[in-house]
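> Fold the following.
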Amino acid sequence: MDGPRTLAIDVGGSGLKATVLSPDGEMLSERERRETPYPCTPTVLLDELTALAKTQPEYDRVSVGFPGAIRNGRVREVPAFSRRGPGKDPDPKLVALWTGFELEQALAERFAKPVRVANDADVQGCAVIKGTGMELVITLGTGVGCAVFFDGALLPHMELSHGRFGEGLSIEVACGDNERHEVGKEKWRERVMDALEAIEAMVLPDHLYIGGGNAKKLDPDTLGPNRTLVPNISGLLGGIALWDRTAAPRPDRVPAATSG
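This next block holds a predicted model:
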């Protein structure tokens, strides 16, 4: 088998998932899932992902989708893990621990392998886009993620879901999983459809892809044209495409070769 094996990790607000992918994207192992612990500090997450990786066969590099804004491997903001639990208010101590955390470097040191980290919607989008025109990816899970591509190139990550609408809530909160339980399925669906229109009005995409664990709770017959539901497994399968669509890791984030 020519080419590197990729450990693909999908970090979610409710679950941590991993599998090893062949160079052509075939899953070489069963998807392993662990519950996301709360409160989830950087150390707690690193320990959980280290344990998760040990359940997988040999790999040469690592791709990680993360539920927050990542810039140059550093955490800019992470709504999910800034809270002591889903639906709770941000905790100042957790915000301080995560803001500026060198996640890519920390993971490279833990795994002793080359690592790339990106927002989870960015990674999922890498697996599903066609590579033509302006393409928008929205993920519905614990919160709401978004990614934008132009002619196959991943654009710098923007937290479009932090925009406010409706009753003054952010899209991230209003269409998140906690509010889905609070307001019920039908009201939540209405909010999601309004949110999709609001984000589309800003981006003007040629096509919209909707993924994440809650995408299956939408009615595909009511989505309208140029909108496609994509499977949640794309969050893992994008692990290879992430390497093809993003720049090489900075030299200080590539660990020294180790034996064994």
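
> drop to CA atoms for contacts and neighbour counts, all remaining ones
Fine.

> Enumerate every residue touching the closest residue to residue 27 other than its chain neighbours.
What sits nearest to residue 27 in space, not counting adjacent residues and going by C-alpha to C-alpha, 6 or more residues apart in numbering, is residue 21, at 4.7 Å. Contacts here follow C-alpha atoms under 8 Å, 6 or more residues apart in numbering; on that basis residue 21 touches 5, 6, 7, 8, 27, 28, 29, 237, 240.

> change it to 10 Å
Residues near residue 21 by C-alpha atoms under 10 Å, 6 or more residues apart in numbering: 4-8, 27-29, 57, 59, 62, 236-240.

> this one as well, want them side by side:
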Amino acid sequence: MRATAIGIDIGGTGIKGGLVDVLSGELIGERIRVATPEGGEPEDIARVVKEVIEQLDAPADVPVGICFPSSIRHGVTMLAANISQRWIGFEAEKFFEKELGRNIHFVNDADAAGYAEVIYGAAKDQKGLVIMTTLGTGIGAAMIYDGVLIPNAELGHLEIDGFDAEKRASGVVREREGLSYPEWAKRLQRYYSHVEMLFSPELFIVGGGVSKSHEKFLPLLELRTPIVPAKLFNKAGIMGAARLAFDLE
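Next up, the predicted model:
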């Protein structure tokens, strides 16, 4: 029997899911993507997640990991980004277990992606502290030490030069302000230098859609810490959520 788990990645625009071989880090069958219901209410999202899981046709005892754009404490979603404000302080894990009739593990989306990169991707076999950042609408972050996830590291909200870091250096800011890659790299330099000073990691990993263009900005950064692009791209959330659900089962 394969060691399998389901990974679900809930985003503001799309909900993605797949059945994962958690030993190899490969999808079993196709990845499924469905649009996130308008308004992002918990009941509507649970209904879509249930439909995705049914399409995956996995046994009822297969663990399910769900990654979500929020810090999460004991299964409770603490924040809400591009979805209903009802998610703030919402007992998401209990609610989804009731709605889906399965054991569920909720995890922050950046945490899931970072964990996947450590297990299967750019940081495989890396010792010490790894910090993954996702440069998108904001700056998501994950911290993993010797393969152990340190959850809910909201490093995109560090105050630097009087600004919330992600309001100066996220991928969306680059697009909105029309910054060239060298101009953006100066802001990233300030951000990563500050994080490096605070935590002295062994490795930085950069994810998010812009990481596909990593050769345009990563070589411009001058850091003591190696900094590399993520390898798993849009599969990272699914892979990490599935593996965490399996490991914690």
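
> What does the superposition give as a TM-score?
Overlay of the two chains. TM-score (TM-score structural alignment, normalised by the length of structure 2): 0.81; 232 aligned residues with a C-alpha RMSD of 2.4 Å.

> before we move on, the earlier item: so which of the contacts of residue 21 of structure 1 is the closest to residue 134 of structure 1?
For residue 134 of structure 1, the nearest member of the contacts of residue 21 of structure 1 is residue 238. The distance, counting by C-alpha to C-alpha, is 18.3 Å.

> any idea how far the equivalent of that closest one over in structure 2 is from residue 167 of structure 2?
Taking TM-score structural alignment, the alignment pairs residue 238 of structure 1 with residue 240 from structure 2. Plainly put, residue 240 of structure 2 is 27 Å away from residue 167 of structure 2 if you go by C-alpha to C-alpha, to the nearest Å.

> The two: which is more packed in?
residue 240 (33 against 17; other C-alpha atoms under 10 Å).

> Figure out the helix or strand that the more buried one lives in.
helix 236-248 (DSSP states H and E).

> Same question for that helix: list its buried residues.
For helix 236-248 of structure 2, the neighbour count (16 or more other C-alpha atoms under 10 Å) marks 236, 237, 238, 239, 240, 241, 242, 243, 244, 245, 246 as buried.

> now stretch 170-185 of structure 2
170, 171, 172, 173, 174, 181, 184, 185.

> can those go into TSV with extra columns for secondary structure?
Shown next, in TSV, are the buried residues of stretch 170-185 of structure 2 (DSSP: H, G, I helix; E, B strand; the rest coil):
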residue	secondary structure
170	coil
171	helix
172	helix
173	helix
174	helix
181	helix
184	helix
185	helix
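
> can I assume residue 16 of structure 1 is in contact with residue 37?
Yes. Counting by C-alpha atoms under 10 Å, residue 16 of structure 1 touches residue 37, with 9.3 Å between them.

> Report the set of residues contacting both of those two.
Contact with both residue 16 of structure 1 and residue 37 is made by residues 45, 48, according to C-alpha under 10 Å, 6+ apart.

> More neighbours: which of those two?
Shown here are residue 16 of structure 1 and residue 37; by other C-alpha under 10 Å, residue 16 has more neighbours (21 against 17).

> What's the separation between the aligned partner of that one in structure 2 and residue 96 of structure 2?
Residue 16 of structure 1 maps onto residue 15 in structure 2, with residues paired by TM-score structural alignment. Residue 15 of structure 2 sits 15 Å away from residue 96 of structure 2, going by C-alpha to C-alpha.

> And the strands in structure 2?
Counting by DSSP state E, one finds strands in structure 2 at the ranges 4-10, 14-21, 26-35, 64-68, 72-73, 76-77, 104-108, 129-135, 139-145, 148-150, 159-160, 163-164, 203-207, 227-229.

> now those as TSV including distance to residue 86 of structure 2?
Formatted as TSV, the strands of structure 2 follow (distance: least, C-alpha to C-alpha, whole Å):
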stretch	distance to residue 86 of structure 2
strand 4-10	15
strand 14-21	18
strand 26-35	19
strand 64-68	14
strand 72-73	14
strand 76-77	10
strand 104-108	16
strand 129-135	25
strand 139-145	21
strand 148-150	26
strand 159-160	27
strand 163-164	24
strand 203-207	28
strand 227-229	34
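
> For residue 88 of structure 2, find the nearest of the ones you listed.
Closest among the strands of structure 2, using C-alpha to C-alpha: strand 76-77, at 5.9 Å.

> Residue range in structure 1 corresponding to the closest one, please.
So strand 76-77 of structure 2 sits over residues 74-75 in structure 1, by TM-score structural alignment.

> Now that stretch on structure 2. Mean distance?
Compared with structure 2 after the fit, stretch 74-75 of structure 1 shows a mean deviation of 0.6 Å (mean C-alpha distance after the TM-score superposition for structure 1).

> circling back: which residues are in contact with the match of residue 238 of structure 1?
Residues in contact with residue 240 of structure 2, defined by C-alpha under 10 Å, 6+ apart, are 7-9, 20, 22, 25, 65-67, 107, 109-120, 246.

> wouldn't residue 223 of structure 1 be in contact with residue 193 here?
Yes. With contact defined as C-alpha under 10 Å, residue 223 of structure 1 reaches residue 193; the gap is 7.9 Å.

> Would you mind measuring the gap between the ends of stretch 97-105 of structure 2?
Start-to-end span of stretch 97-105 of structure 2 (C-alpha to C-alpha) is 9 Å.

> Output the residue interval of structure 1 matched by it.
Residue span in structure 1 matched to stretch 97-105 of structure 2, by TM-score structural alignment: 108-116.

> Quick check: chain neighbours aside, which residue is closest to residue 249 of structure 2?
Per C-alpha to C-alpha, 6+ apart, closest to residue 249 of structure 2 is residue 63, 7.0 Å.

> and that neighbour, what pairs with it in structure 1?
Under TM-score structural alignment, residue 63 of structure 2 pairs with residue 61 in structure 1.

> Check residue 46 of structure 2 too.
With TM-score structural alignment as the criterion, the equivalent of residue 46 of structure 2 in structure 1 is residue 46.

> Contact partners for the residue nearest to the spatial centre of structure 2?
For structure 2, the residue nearest the mean C-alpha position is residue 110 (2.4 Å; C-alpha atoms, centre = their mean). Neighbouring residues of residue 110 of structure 2 by C-alpha under 10 Å, 6+ apart: 67-71, 116, 132-134, 139-143, 151-154, 207-208, 236-237, 240.
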